[in-house]
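>>> this is a predicted model, with the sequence first.
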Amino acid sequence: MEIRIKTFNELNTTELYQLLELRSAVFVVEQDCVYKDADGKDQKAIHVLGKKDNQVVAYTRMFGPGDYFDNPSIGRVVVEKDQRQFGYGKVIMEASIQGLETRYPGETLELSAQTYLIKFYNSLGFKETGEPYLEDGIPHVRMVKQNQAS
């Protein structure tokens, strides 16, 4: 899998369509969650694309401090269902963490994790903070990671 990191304006129409299609396939269809994916935040985000055979199979979006949470953050973490056995979730998250640590050295990183993925995010250095809550009807918990870059 090849990683590409782009601003919204750097995305071509094929990449934009593929990432929106992937997010919809997993978050809306697979997880049976009706929510507004096009939330107006993609234009502020840095998009991390995991491509295989020129197809987006893994994705996250990164935000600077104050663009989503108070801290630099990662969201919309997704891997195509038939590609999950290859460890692409870890690869795309490691690229996203590195991207934020490079852009915002010394700052705490933050994400809102679906609770069934807590162990996955723990393995990447994130720790739960606060109580679980419902986001779009799915249990989530806020997680933070101390940035090691300086």
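Right, received. Where do you want to start?
>>> drop to CA atoms for contacts and neighbour counts, all remaining ones
Noted.
>>> residue 14 - that's part of a strand, no?
No: judged by DSSP: H, G, I helix; E, B strand; the rest coil, residue 14 forms no part of a strand; its state is helix.
>>> and the gap between it and residue 51?
For residue 14, the distance to residue 51 equals 12 Å [Cα to Cα, to the nearest Å].
>>> which stretches in this protein count as strands?
Under the criterion DSSP state E, the chain carries strands at the ranges 2-7, 46-52, 55-63, 73-79, 109-114, 127-135, 138-145.
>>> returning to what we had before: looking at residue 14 and residue 51, which one has more neighbours?
Between residue 14 and residue 51, counted using other Cα atoms under 10 Å, the more crowded position is residue 51 (16 against 12).
>>> this is the comparison structure:
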Amino acid sequence: MKIQWQLKSFEELTPHQLYQLLRLRSEVFVVEQQCIFLDMDNKDQHCFHLLGWKGELLAASTRLVPPGISYPEMSIGRVVSSPQVRGTGIGRELMEVSVKACYELWGNAPIRIGAQCYLEKFYQSLGFEPEGEIYLEDGIPHIEMVKMPS
């Protein structure tokens, strides 16, 4: 599957792109995961957004968070893929492109994520290691994970 990747600051997002981004996050995080939470947390404006397009469909996205916003380290959050493209390897490609973009933006330094526990092995396969205790975020078990630079 050919995905067209775009990396944009918040200010660079067009109204159409922002709508598609917030719609996909709501579709997955609120509706599919049945988790009532406020997705718009005033961090988006300080972040870069990786958008993966399959034609007109926003197939996947992450939020690349500068150091000092969510954690002392840079971070990758709001990792999401459309149900229409799951099982195609897009999740792995999304994270690989996200890690590369973080290093290009902020240098070769650790990346910290708050991972849903059921995805721990997936993130370990990408070089992230669990750190700390399991915690609940919006009723979903999470664990912090860190990828040290190579």
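Everything's here; your move. Since this is a predicted model, take the numbers as computed values, not measurements.
>>> care to give me the TM-score?
TM-score of the superposed chains, computed with TM-score structural alignment, normalised by the length of the first structure, equals 0.96; 148 aligned residues with a Cα RMSD of 0.8 Å.
>>> about what we covered before: how about the strands of the first structure, which one is nearest residue 87 of the first structure?
Comparing the strands of the first structure against residue 87 of the first structure with Cα to Cα, the closest turns out to be strand 73-79 (9.3 Å).
>>> how many neighbours does the aligned partner of residue 12 of the second structure in the first structure have?
Under the alignment by TM-score structural alignment, residue 12 of the second structure pairs with residue 10 in the first structure. Residues lying near residue 10 of the first structure (other Cα under 10 Å) number 12.
>>> what of residue 20 of the first structure?
Count around residue 20 of the first structure with other Cα under 10 Å applied: 15.
>>> equivalent analysis for residue 63 of the second structure, please.
Per other Cα under 10 Å, the neighbour tally for residue 63 of the second structure reads 24.
>>> which non-adjacent residue is nearest the equivalent of it over in the first structure?
Taking TM-score structural alignment, the alignment pairs residue 63 of the second structure with residue 61 from the first structure. Nearest residue to residue 61 of the first structure, sequence neighbours excluded (Cα to Cα, 6 or more residues apart in numbering): residue 47, at 4.6 Å.
>>> what sits against the counterpart of residue 87 of the first structure in the second structure?
With TM-score structural alignment as the criterion, the equivalent of residue 87 of the first structure in the second structure is residue 89. Going by Cα atoms under 8 Å, 6 or more residues apart in numbering, residue 89 of the second structure touches no other residue.
>>> how close does residue 89 of the second structure get to residue 110 of the second structure?
On the measure of Cα to Cα, residue 89 of the second structure and residue 110 of the second structure end up 24 Å apart.
>>> elements contacting the longest helix along the second structure?
If you go by DSSP state H, the second structure has its longest helix at helix 90-106. The contact analysis (3 or more Cα pairs under 8 Å, 6 or more residues apart in numbering; DSSP states H and E) places helix 90-106 of the second structure against strand 57-65, strand 74-81.
>>> try 7 Å
Using 3 or more Cα pairs under 7 Å, 6 or more residues apart in numbering; DSSP states H and E, no helix or strand is in contact with helix 90-106 of the second structure.
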